[in-house]
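> The sequence and its predicted three-dimensional model are supplied below.
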Amino acid sequence: MIFTDEHIIEAAGKTRVVVRDGRVVEVGSPLIGHCPLAKKFKSPVVSMSQDEIRKNIEERISSFGMCTRKRCVISGDDFVLFGASELLSSALLSKIIDCAVIACDGAGTVIAKNPELIQGIGGKMSGLVKTCPYEEVIKNIESNEGFVPFKEDASIDPFGGVEKALELGFSKIAVTVASSHEAEKIRQKYPETVIVAVHTTGAEREDAVRFTENSDIISACASSFLREIAGPKALVQGGSSVPVYAMTENGKKIVLSKIQKTKMQVLLKGEILPFTSGKDPSPLI
């Protein structure tokens, strides 16, 4: 079977971006006009213009080989305090989990038991929709305590990744999901799994309900419904402009563990949730 050298990412503002042969060949229209997190990127996206988004993706390709055979998969640097990869890396170091099922360009589903592998893959890349397998990237992952269960087609399959992790003998598994149906499916079959909902901008009301009922941690991104539905039920909120909600005791433990390990200054405050700084992405959708 022949695989096209193509990667599809939903980048800043959930903009559809297509990369082929290491080049950005398509940039769609963003769903939102402003994101405080995107302004902090190494190549910042301030106005959500297609040109800025293209330059941001091109910077990622040149700096760490995203969507190429030269993909760097190891990093020890935090980008944001409560990012999914930062939280899962910390949870692994604290032995709250023993692996994380995540997605990587050039490999698809990855089972990672190395915190620097989790951060190297997820810290600077999110919203992966489709990818293709690169032998070089897969070997790099495997040499850094990672497993790639679907090497042939680099499929992105969180449920299948959890099943493979269990087969490999892992028992405290975390997984990132961008689909509320996937979260529900995993929760029903494998209720002990730590489920982290990511890339949720544009989630419909029913998706927000499903994420709320089936996730341990939720990144609210630019979702108005998650702020409305998940926010009041959260046990802990991390961040304010792009809030991360801990919905369960496991989720709370992971967020507090990250606070314990960080060298950053942190404000802790009793507050009715959800809390907003008034600097949310806009518009919330």
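Nice, thanks for sending it over.

> From here on, just use CA atoms for contacts and neighbour counts.
Fine.

> residue boundaries of the helices in the stretch 151-285 of the chain?
According to DSSP state H, counting those that start in this stretch, the stretch 151-285 of the chain carries its helices in the segments 158-167, 180-189, 205-214, 224-229, 249-261.

> Just the buried residues of the first one, please?
Neighbour-count burial for helix 158-167, counted by 16 or more other Cα atoms under 10 Å, picks out Pro158, Phe159, Gly160, Gly161, Val162, Lys164, Ala165.

> for the fourth one, same thing?
Using 16+ other Cα under 10 Å as the test for burial, helix 224-229 gives Ser224, Phe225, Leu226, Arg227, Ile229.

> And the last one, how far from Val129?
By that I understand Ile229. Distance, Ile229 to Val129, using Cα to Cα, to the nearest Å: 26 Å.

> another one to put next to it:
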Amino acid sequence: MDNNSGDEHIFETVGKCRIKVHNGQVVEIGEPRIKDCPLAKRFEIPVDEISKKAIKKTIEQRIRSFGMCTARRKVISDREFFGFAPAELLACGLRSGMFDAAICNCDGAGTLIITNPAMVLGISGLLSGLISTSPIPEVIDRIEQYGGVVFDRVGASLDPLGATIVAQKMGFSRIAIPVSDPDIAENIRTYYPGAFIFGVHMSGIAEEDAQRMVGVSDLVTGCASKTIRSIAGKKALLQVGAVIPIFALTPLGKELIMKRVLEADEKFFLKPTTFPVVCDNQPEPLL
């Protein structure tokens, strides 16, 4: 598959820049819009100063270490990178029984229906902002071997709503869906009012779209978004983190965060306050 001329994967990553990987090689890196991110400094290959060179280095490390965008792609992991990041929270929801399925995207396979928490961590733990991908048969076979369902085996399309429809037909009723597009989020909420919607990859989102995402999401990540931090902060029932905040916007969102608190080894200090809680150490600039 690595020699297939149709093998192409495009995603957004640290710095809010677009990356293109072709045949296992980073062939294109967009201009970073974010110049500094505290979270990126905690990567396996730290990005201390956001530049095309540093971004290329960390993406190449992901390709080497877990086969991202190649036939060697690992899909199972028990490694947790960030305590309250979307992958860790979704895995917690599956472990606790709060969800019976999660809808996630994977390079080389497209949109998936996942019931295994270790697959959520293995696929989503280091993948961000997948925009398009092409099918890699070895990756698709591996996902199915571990119980995942690939929505589109032929085209590896990204279709969270379509996968949610399939999951419902399969008998799943407590479904969690990470979403970055307000149109998709609103459609899912309309057709499946009980779905758990997690707004992700919000950096650079326009104010109107931020309002819409906050209006239908249970959880939303602040990323490097000035608008989400402001709008979600005013509505939030609970906030975890201040550098890259996660906002619980509904009782279900709050419940998931508290389930994660209960299973985590860290110590926590909780107190009533007003939101958003901010800190000096955050991405620069906010978009």
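All right, it came through fine. Keep in mind that this is a model prediction, so the values were computed, not measured.

> TM-score, when you put one on top of the other?
Once the chains are overlaid, their TM-score stands at 0.98 when taken by TM-score structural alignment, normalised by the length of structure 1; 284 aligned residues with a Cα RMSD of 1.1 Å.

> picking up where we left off before, closest one to Thr276 of structure 1 among the helices of the stretch 151-285 of structure 1?
Closest to Thr276 of structure 1 of these, according to Cα to Cα: helix 224-229, at 9.4 Å.

> in structure 2, which spans are strands?
Residue ranges of the strands in structure 2, as given by DSSP state E, are 8-13, 17-22, 25-29, 101-106, 110-114, 130-132, 149-150, 175-179, 196-199, 219-221, 238-240, 246-248.

> what range in structure 1 matches the fourth one?
Same thing as strand 101-106 of structure 2. Per the alignment by TM-score structural alignment, strand 101-106 of structure 2 matches residues 99-104 in structure 1.

> And that stretch against structure 2, how far off on average?
On superposition with structure 2, the average gap between stretch 99-104 of structure 1 and its aligned counterparts reaches 0.3 Å (mean Cα distance after the TM-score superposition for structure 1).

> Any buried residues in that stretch, and which?
Burial within stretch 99-104 of structure 1, assessed by neighbour count using 16+ other Cα under 10 Å, is assigned to Cys99, Ala100, Val101, Ile102, Ala103, Cys104.

> ditto for stretch 17-29 of structure 2
So stretch 17-29 of structure 2, judged by 16+ other Cα under 10 Å, has buried residues Cys17, Arg18, Ile19, Lys20, Val21, His22, Asn23, Gly24, Gln25, Val26, Ile29.

> from these, which two are the most distant?
The span of these, defined through Cα to Cα, is set by Cys17 and Asn23 at 19.8 Å.

> Report the two of the buried residues of helix 224-229 of structure 1 separated the most.
In the buried residues of helix 224-229 of structure 1, the most distant members under the criterion Cα to Cα are Ser224 and Ile229, with 8.7 Å between them.

> Which member of the buried residues of stretch 99-104 of structure 1 is positioned nearest Lys113 of structure 1?
Nearest to Lys113 of structure 1, judged by Cα to Cα, of those is Cys99 at 4.5 Å.

> returning to that earlier point: quick check: of the buried residues of stretch 17-29 of structure 2, which lies closest to Ile188 of structure 2?
Here the nearest of the buried residues of stretch 17-29 of structure 2 to Ile188 of structure 2, counting by Cα to Cα, is Arg18; it sits at 26.4 Å.

> Give me the nearest residue to the counterpart of the closest one in structure 1, chain neighbours excluded.
Using TM-score structural alignment, the partner of Arg18 of structure 2 in structure 1 is Arg16. Distances taken as Cα to Cα, 6 or more residues apart in numbering place Glu10 nearest to Arg16 of structure 1, at 4.5 Å, with adjacent residues excluded.

> can you pull the contacts of that neighbour?
Arg16, Val17, Ser126, Gly127, Leu128, Val129 (Cα atoms under 8 Å, 6 or more residues apart in numbering).

> Give the aligned equivalent of the fifth one in structure 2.
Mapped onto structure 2 by TM-score structural alignment, Leu128 of structure 1 lines up with Leu130.

> List the single closest residue to Ile254 of structure 1 in space, sequence neighbours excluded.
That would be Ala91: by Cα to Cα, 6+ apart, it lies 5.6 Å from Ile254 of structure 1.

> Could you do Val220 of structure 2 as well?
Excluding its sequence neighbours, the residue lying closest to Val220 of structure 2 (Cα to Cα, 6+ apart) is Gly199, at 4.3 Å.

> Isn't that neighbour up against Cys223?
No - distance between Gly199 of structure 2 and Cys223: 10.1 Å, which falls outside the contact criterion (Cα atoms under 8 Å).

> the more surrounded of those two?
Between Gly199 of structure 2 and Cys223, counted using other Cα atoms under 10 Å, Gly199 has the larger neighbour count: 27 against 23.

> counterpart of the more buried one in structure 1?
Under the alignment by TM-score structural alignment, Gly199 of structure 2 pairs with Ala197 in structure 1.

> And for Val139 of structure 2?
Aligned by TM-score structural alignment, Val139 of structure 2 pairs with Val137 of structure 1.

> circling back: of all the buried residues of stretch 17-29 of structure 2, which comes closest to Thr273 of structure 2?
For those, the minimum distance to Thr273 of structure 2 (Cα to Cα) is 34.5 Å, reached by Cys17.

> Map Leu256 of structure 1 onto structure 2.
Applying TM-score structural alignment, one finds that Leu256 of structure 1 aligns to Met258 in structure 2.

> For Ser43 of structure 1, see how far away Gly270 of structure 1 is.
As judged by Cα to Cα, Gly270 of structure 1 and Ser43 of structure 1 stand 35 Å apart.

> Compare those two (neighbour count), which wins?
When Gly270 of structure 1 is set against Ser43 and neighbours are counted by other Cα under 10 Å, the residue ahead is Ser43, at 17 against 6.

> I'd guessed that one sits against Asn56; true?
Yes - with contact defined as Cα under 8 Å, Ser43 of structure 1 counts as touching Asn56 (5.0 Å).

> helices or strands up against the lengthiest helix in structure 2?
Among the elements of structure 2 assigned as helix by DSSP state H, the one spanning the most residues is helix 52-66. Using 3 or more Cα pairs under 8 Å, 6 or more residues apart in numbering; DSSP states H and E as the contact definition, the elements that helix 52-66 of structure 2 packs against are strand 25-29.

> Give me the mean deviation of the strand it packs on from structure 1.
Mean for strand 25-29 of structure 2 is 0.5 Å (mean Cα distance after the TM-score superposition for structure 1).

> Alignment lookup: Val244 of structure 1 to structure 2.
Following TM-score structural alignment, the counterpart assigned to Val244 of structure 1 within structure 2 is Ile246.

> give me the number of residues near that match?
When neighbours are defined as other Cα under 10 Å, Ile246 of structure 2 has 28 of them.
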